[in-house]
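In: how would this look folded up:
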Amino acid sequence: MTRVVVADDQAVVRAGFAAILDAAPDLEVVGAAADGRELVDLVAAQQPDVAVVDVRMPVLDGIEATRLLVAHHPATRVLVLTTFDLDEYVYDALRAGASGFLLKDVPASRLVESVRLVADGSMLLGPTVTRRLVEDFAGRPAADRPDGAAAIALATLTPRETEVVAAVARGLSNAEVGAELFITEPTVKSHVSEALRKLGCRDRVQLVIAAYEAGLVRPAAGGGTG
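Out: Next comes the predicted model:
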């Protein structure tokens, strides 16, 4: 059972998301918060697997709340939901350590599946986000990037690890990577963990960036991978 908390300053939205997620047989909503500070306290008390977090909240916004959760409760993965499809929110959320970013108008089934994917350790980005993230990253000062040796270190990966990294960079979940490469999900997770270690990447987002920087995969001309 995956334990989930929901944070949104609108009571109707908060209750709606909670009801949708709690109706899934493998998800359990263990709490809801109306602002970022309540969310941080709730996660400290409940230690959920996933926090579904709105960006615009009073007291403490979702981005800052995400930073605090990642710093103090790293076992809780954060899925950011917002009404606003603005690059600044995407980048701020991912830089803060969020594992996924979706708009609030996603279908109920997609929301449920997204929570499952994030809980499983997958990186989840909506359409076009990956390409924009890579383009934005390329324009950042070197000090804001992961270790510059990460791209060079791709040469240290085994052929199978390279295949897994390329698939992850295309936005595939662990299950999808396994199906494509005919390996089990635990094996995929093992390869991802080893690639993160070898490349000096903090998370799957940086892993994707390293793959794009090295030319292992390239942004699609008309949209993103996710």
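In: contacts, neighbours, all on C-alpha from now
Out: Fine.
In: Contacts only, for the residue most central in space within the chain.
Out: In the chain, the centroid-proximal residue (C-alpha atoms, centre = their mean) is Ser99; its distance is 1.7 Å. Residues near Ser99 by C-alpha atoms under 8 Å, 6 or more residues apart in numbering: 77-80, 118, 122-124, 205.
In: Could you dump these into JSON lines and include secondary structure and distance to Gly178?
Out: Shown next, in JSON lines, are the contacts of Ser99 (DSSP: H, G, I helix; E, B strand; the rest coil; distance: C-alpha to C-alpha, whole Å):
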{"residue": "Arg77", "secondary structure": "strand", "distance to Gly178": "22"}
{"residue": "Val78", "secondary structure": "strand", "distance to Gly178": "24"}
{"residue": "Leu79", "secondary structure": "strand", "distance to Gly178": "23"}
{"residue": "Val80", "secondary structure": "strand", "distance to Gly178": "26"}
{"residue": "Val118", "secondary structure": "helix", "distance to Gly178": "16"}
{"residue": "Ser122", "secondary structure": "coil", "distance to Gly178": "12"}
{"residue": "Met123", "secondary structure": "coil", "distance to Gly178": "15"}
{"residue": "Leu124", "secondary structure": "strand", "distance to Gly178": "17"}
{"residue": "Val205", "secondary structure": "helix", "distance to Gly178": "19"}
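In: now those as a markdown table including neighbour count and distance to Ala34?
Out: What follows is the contacts of Ser99, written out as a markdown table (neighbours: other C-alpha atoms under 10 Å; distance: C-alpha to C-alpha, whole Å):
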| residue | neighbour count | distance to Ala34 |
| --- | --- | --- |
| Arg77 | 26 | 19 |
| Val78 | 31 | 16 |
| Leu79 | 29 | 16 |
| Val80 | 27 | 15 |
| Val118 | 22 | 22 |
| Ser122 | 24 | 27 |
| Met123 | 26 | 25 |
| Leu124 | 25 | 24 |
| Val205 | 25 | 28 |
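In: Which of these sits closest to Val13?
Out: Val80 (13.9 Å; C-alpha to C-alpha).
In: Next, the second sequence, to be compared with the first:
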Amino acid sequence: MIRVVVADESSLVRTTLSALLATEDDISTVGEVDTCEGLVDAAAAWRPDLVLLDLDLVDATHAHAGRLAEALHRQDPPVRLLLLTTLGRPTSVLPVLSAKAGSMLLKNTAPRQMIEAIRRTAAGEQVLCAELETTADRLRNSPLNEAETAVLDRMACGGGIADAAAQLGFSQSVVQRHLLSALRKVGGRDAVDGGRKARANGWV
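Out: Next up is the predicted model:
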């Protein structure tokens, strides 16, 4: 039996997903949460095999998706993570690829595909739908690391170093170092130019 925790701020979504899982003989919903606070502790208490998580519930910047996946995967027994997202942006996909402990689907994925993804993720596979796999292929060829991608993404629209530091939890000096490294790699004159070039290649 695959034990699942459903994490979504919408009670309707949680109820719908739980009802879908209840139709399967080999899947059981063992808990529901509406915030990410304490999710790791809740998973330790309920001992699920997998957490079905709305990516928007992680935080506004998606910065903690990878760390959350890693924390759950370190539990004994390890907990896998299946993230659901409305957008396949590189900055959303990259943390999951880096963690190597979870899967990601778009929220409009067909129910049968989601059920199959739950089974495959619980078995240890990393599942990405076709749209996200295309994004993942571009990211695997990106010269930018995760921190450089996050910094360039936030500063490409004209935001300042202080804003990026506050959003990412970095010091301003660390943001500046990652930005300069990113610009060297993509050949940008500044954050806006670098962001334009990186987006053209699908890296941010």
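In: returning to that earlier point: the residue nearest to the centre of the first structure maps to what in the second structure?
Out: Aligned counterpart of Ser99 of the first structure in the second structure: Gly102 (TM-score structural alignment).
In: how about the nearest residue to that match, chain neighbours excluded?
Out: Leu81 (4.4 Å; C-alpha to C-alpha, 6 or more residues apart in numbering).
In: The one you found contacts Pro48, correct?
Out: No. The criterion here is C-alpha atoms under 8 Å, and Leu81 of the second structure misses it with Pro48 at 10.3 Å.
In: quick one: buried residues of stretch 20-34 of the first structure?
Out: For stretch 20-34 of the first structure, the buried set under the neighbour-count rule, 16 or more other C-alpha atoms under 10 Å, comprises 21-22, 27-34.
In: show me where the first structure has strands.
Out: Taking DSSP state E as the test, the strands found in the first structure are 2-7, 27-33, 50-54, 77-82, 100-103, 124-125.
In: on that earlier part again, and the buried residues of stretch 20-34 of the first structure, which two are furthest apart?
Out: Spatially, the most separated pair among the buried residues of stretch 20-34 of the first structure is Leu27 and Ala34, at 20.5 Å (C-alpha to C-alpha).
In: coming back round to it: residue contacts, the residue nearest to Gly102 of the second structure?
Out: Residues in contact with Leu81 of the second structure, defined by C-alpha under 8 Å, 6+ apart, are 50-53, 69, 72, 101-103, 121.
In: Show residues contacting the helix ranked longest in the second structure.
Out: For the second structure, the helix that runs over the most residues, judged by DSSP state H, is helix 172-186. Under the criterion C-alpha under 8 Å, 6+ apart, residues 143-144, 147-149, 151-152, 161-162, 164-165, 189-191, 194, 197-198 lie in contact with helix 172-186 of the second structure.
In: can we see that at 7 Å?
Out: 143-144, 147-148, 151-152, 161-162, 165, 190, 194, 197-198 (C-alpha atoms under 7 Å, 6 or more residues apart in numbering).
In: Emit the ChimeraX select command for whichever of the residues you listed are buried.
Out: Buried residues among these (16+ other C-alpha under 10 Å), as a ChimeraX selection:
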select :144,147,148,151,152,161,165,190,194,197,198
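In: Can you name the two of the contacts of helix 172-186 of the second structure that sit furthest apart?
Out: Longest span within the contacts of helix 172-186 of the second structure, C-alpha to C-alpha: Pro143 and Ala162, 24.6 Å.
In: thinking again about what came up before, for the residue nearest to the centre of the first structure, give its distance to Thr187 of the first structure.
Out: 20 Å (C-alpha to C-alpha, to the nearest Å).
In: ditto for Pro141 of the first structure
Out: Taking C-alpha to C-alpha as the measure, Pro141 of the first structure falls 35 Å from Thr187 of the first structure.
In: What of Ala19 of the first structure?
Out: Per C-alpha to C-alpha, Ala19 of the first structure is found 34 Å from Thr187 of the first structure.
In: And for Pro48 of the first structure?
Out: Counting by C-alpha to C-alpha, the gap from Pro48 of the first structure to Thr187 of the first structure is 25 Å.
In: Neighbour count for these two, which is higher?
Out: With neighbours defined as other C-alpha atoms under 10 Å, Pro48 of the first structure and Thr187 compare such that Pro48 has more, 22 against 13.
In: whereabouts in the second structure does the longest helix seen in the first structure align?
Out: Secondary structure of the first structure per DSSP H: the longest helix is helix 185-199. Residues of the second structure offer no counterpart to helix 185-199 of the first structure, counting by TM-score structural alignment.
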